[in-house]
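K.L.:
Fold the following, please.
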Amino acid sequence: MNNSRTSPYISFTRENWETLRMSTPLTISEEGLAKMRGINEQISLEEVVKVYLPLSRLLNLYVLETRRLYEVTNTFLGALQKKVPYIIGIAGSVAVGKSTTARIIQALLASWPTQPRVSLVTTDGFLYPNKLLEERGIMKRKGFPESYDVRRIIEFLREVKSGRIETKVPVYSHLSYDIIPDQYQLVDQPDILIVEGANVLQTPQSRKNNGKPYVFISDFFDFTIYVHAEEKDIKRWYIERFQTLRRTAFQDKTSFFHQYTKLSEDEATNFAKEVWEEINAVNLKENIYPTINRARLIIEKRYDHSVQNIMLRKL
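P.N.:
The predicted structure follows:
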């Protein structure tokens, strides 16, 4: 454990972090983990035990403490206030493994003895429809901050934090590469809500907001996580994932990317490299990575997807 006075974080090696699991039980089976893994990820049960069980224990302690604060506030006010969800935000690059991290955390938290209701929402559902992106000439900037309906995300989080019943989230299809019309995910007063997306920790670049103070997506988060890896490794994972999808999901003729199944192996690799350099790398450098120090906890991955270090912000 590195506790440098000049850093706002306490840094843990994988070995140091593992000891903080204490007696937290493993509630995920190999079969269950297989369903949570992202494409071309090799996460093992050992990784869950050494990295995610200690994290689950930490998050559970935070959630319990927040509930105590809720009870104290009710005592002070002399009135029962509506209990609202504890919201966890997870950020990081495309292809870094955010979704797998989110699914594992969801499963572990939901298995705690208190049996909290844990919902998971990805910000993909808040992307503007392709038609609108094309009209605005930003189809090639899909995934950049301007391609999301940020106002709608904030409205959704406001509704959740107000305790509203059955808040709607648009559904995004990775097969059609677009929002599915008139289809929604219902988020019905969960105890814990996980929000996963590349840009969820970002703040607006401009200071102008018609004279009104800005509200950030992260203002609604109670705990924030950034999943980090070296860019060269993420690039390789992205290319590997594209090649895997080309041999599997893209084979579906209704897939937006079906056209790329006709490319040779080398052509597909070159295409994926081009997409990475022109789109994803730019978004990572300009919008995603600069938000890393806004996270309360940083998960650092090695070249093989395994977690190497964990950094927890000092209180």
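K.L.:
hey, let's count contacts and neighbours off CA atoms from now on
P.N.:
Noted.
K.L.:
Now the lengthiest strand in the chain: buried residues?
P.N.:
Identified as the longest strand of the chain according to DSSP state E is strand 178-187. Of the residues in strand 178-187, 178, 179, 187 count as buried by neighbour count, 16 or more other Cα atoms under 10 Å.
K.L.:
Against which helices or strands is the strand or helix carrying residue 72 packed?
P.N.:
Using DSSP states H and E, residue 72 falls within helix 53-77. On a contact count with 3 or more Cα pairs under 8 Å, 6 or more residues apart in numbering; DSSP states H and E, helix 53-77 meets helix 98-110.
K.L.:
Let's see this one next, to set against the first:
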Amino acid sequence: MSVPKHQPASMFVDFEREAWRALRAATPLTLSASEVEGLRGLGEHLDLEEVADVYLPLSRLLNLHVAATQSLWTAQQAFLGGFSQKVPFVIGIAGSVAVGKSTTARILQALLSRWPDHPHVELVTTDGFLYPNRVLDERGLMQRKGFPESYDRRALVRFLAELKSGRAEVSAPVYSHLVYDIVPGEFVPVRRPDILILEGLNVLQTGPLEGGKMPHTFLSDFFDFSIYVDAHEQDIRTWYVDRFLHLWKTAFRDERSFFRRFAELTEEQAIARALSVWAEINGPNLAQNIAPTRSRARLILMKGSDHKVRRVRMRKT
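P.N.:
Here you go, the predicted model:
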């Protein structure tokens, strides 16, 4: 009689797409095909089927988490015999450049805002908390833009701390992808949303601050739920090159674009440049800083080469 081999315990439960889709239950599809098209990122093949199979079950799960958190808040207020302003439910979304985390964030914002218990859903990206190019130049960090040290992490933590303290309004800086820099003096007001989605490369990062000092508080300390959008690196690299080529044909030709000089490249040169940027910046950042935080997420969306989610991993606790 053979003895079964010991299977190592896992923190996650895995769902193939078919099994995950069934968890949608009776959740209605509240987005139209034209709305989904407007939310889709460059090079992605997001459609209503993907929304119904992947993001509707996820919105149902998140709605249950929000409801449970609100119930706990109500119970705590009854225990304390007082009343304080409800604070936002915060969702962190992490993942590589070009993996589609921004589209995931926009789809979830649209779906969650149509649940009756939490109609006010705000989306903030961490791009606005990058140091201005002037500062990055002074610190020799322009070639490490997107790495943890290129962000004002103290300002990011302060932003979430003020939001979670119940402040009536908190401001987030604005970043322009066209000029590749912070827009001076421009801010987006965030006014007590029911849900805040914070999307960025390193939102699950737990590394040290400048100078090697470990912070007392991490961004993820303020998260009520976290998602990591994942794919094989070779697929993400291909998506990045495809996106670079699309921008080379469009946005890079704008006179205001930081990357205007790339518009003069041939297609072969543009591809070589994109691969170089990946090899020197985005690839190392993924390997050293982003991918190691994957297991800290509450839920992982694993994509195939066609950008469609093939598998979902969810933490058991």
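K.L.:
just to revisit the earlier point, what's the average distance of the helix or strand just after the helix holding residue 72 of structure 1 to structure 2?
P.N.:
Next along the chain after helix 53-77 of structure 1, taking DSSP H and E as the criterion, comes strand 86-92. Aligned to structure 2 and superposed, strand 86-92 of structure 1 gives a mean residue distance of 0.2 Å (mean Cα distance after the TM-score superposition for structure 1).
K.L.:
Which part of structure 2 matches strand 86-92 of structure 1?
P.N.:
Per the alignment by TM-score structural alignment, strand 86-92 of structure 1 matches residues 89-95 in structure 2.
K.L.:
cool, stretch 248-267 of structure 1 as well?
P.N.:
Using TM-score structural alignment, stretch 248-267 of structure 1 pairs with 250-269 in structure 2.
K.L.:
ok, residues contacting the matching stretch?
P.N.:
Residues from elsewhere that reach stretch 250-269 of structure 2, judged by Cα atoms under 8 Å, 6 or more residues apart in numbering: 178, 179, 180, 245, 248, 249, 270.
K.L.:
Whichever of these end up buried, select them in ChimeraX.
P.N.:
Selecting only the buried entries of these in ChimeraX, with 16+ other Cα under 10 Å as the criterion:
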select :245,248,270
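K.L.:
Structure 2: matching residues for stretch 135-143 of structure 1?
P.N.:
Going by TM-score structural alignment: stretch 135-143 of structure 1 matches residues 138-146.
K.L.:
Need the contact partners of the matching stretch.
P.N.:
With Cα under 8 Å, 6+ apart as the criterion, stretch 138-146 of structure 2 contacts 130, 133, 136, 150, 201, 281, 285.
K.L.:
What is the burial count for the counterpart of residue 29 of structure 2 in structure 1?
P.N.:
With the correspondence set by TM-score structural alignment, residue 29 of structure 2 lines up against residue 26 in structure 1. With neighbours defined by other Cα atoms under 10 Å, the count for residue 26 of structure 1 comes to 13.
K.L.:
Residue 175 of structure 2 too?
P.N.:
The burial count for residue 175 of structure 2: 21, using other Cα under 10 Å.
K.L.:
From residue 188 of structure 2, how far out is it?
P.N.:
In this view, residue 175 of structure 2 and residue 188 of structure 2 are 10 Å apart by Cα to Cα, to the nearest Å.
K.L.:
The corresponding residue of structure 1 for residue 282 of structure 2: how many residues sit nearby?
P.N.:
Aligned counterpart of residue 282 of structure 2 in structure 1: residue 280 (TM-score structural alignment). Per other Cα under 10 Å, the neighbour tally for residue 280 of structure 1 reads 24.
K.L.:
can you pull the contacts of residue 280 of structure 1?
P.N.:
Listed by Cα under 8 Å, 6+ apart, the contact set of residue 280 of structure 1 reads 93, 94.
K.L.:
repeat that with 10 Å
P.N.:
Neighbouring residues of residue 280 of structure 1 by Cα atoms under 10 Å, 6 or more residues apart in numbering: 93-95, 141-144, 234-235, 238, 273-274, 286, 288.
K.L.:
Put the buried members of those residues into a PyMOL selection.
P.N.:
In PyMOL, this line selects whichever of those come out buried by 16+ other Cα under 10 Å:
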select buried, resi 93+94+95+141+142+143+144+234+235+238+273+288
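K.L.:
out of the contacts of residue 280 of structure 1, who's nearest residue 168 of structure 1?
P.N.:
Residue 168 of structure 1 lies nearest to residue 143 out of the contacts of residue 280 of structure 1, by Cα to Cα, at 21.0 Å.
K.L.:
Which secondary structure state is assigned to residue 189 of structure 1?
P.N.:
coil (DSSP: H, G, I helix; E, B strand; the rest coil).
K.L.:
residue in structure 2 matching it?
P.N.:
So, by TM-score structural alignment, residue 189 of structure 1 is matched to residue 192.
K.L.:
Thought residue 171 was touching that match, still the case?
P.N.:
No - if you go by Cα atoms under 10 Å, residue 192 of structure 2 and residue 171 don't touch, sitting 11.1 Å apart.
K.L.:
more neighbours, those two?
P.N.:
Neighbour count, other Cα under 10 Å: between residue 192 of structure 2 and residue 171, residue 192 has more, with 21 against 14.
K.L.:
and the gap between the more buried one and residue 284 of structure 2?
P.N.:
Counting by Cα to Cα, the gap from residue 192 of structure 2 to residue 284 of structure 2 is 37 Å.
K.L.:
Same question for residue 296 of structure 2.
P.N.:
Residue 296 of structure 2 is 19 Å from residue 284 of structure 2, by Cα to Cα.
K.L.:
Equivalent analysis for residue 271 of structure 2, please.
P.N.:
In terms of Cα to Cα, residue 271 of structure 2 sits 18 Å off from residue 284 of structure 2.
K.L.:
what about these two, which has more around it?
P.N.:
residue 271 (17 against 14).
K.L.:
Find the residues that touch each one of residue 175 and residue 188 of structure 2.
P.N.:
Joint contacts of residue 175 of structure 2 and residue 188 (Cα under 10 Å, 6+ apart) are residue 128.
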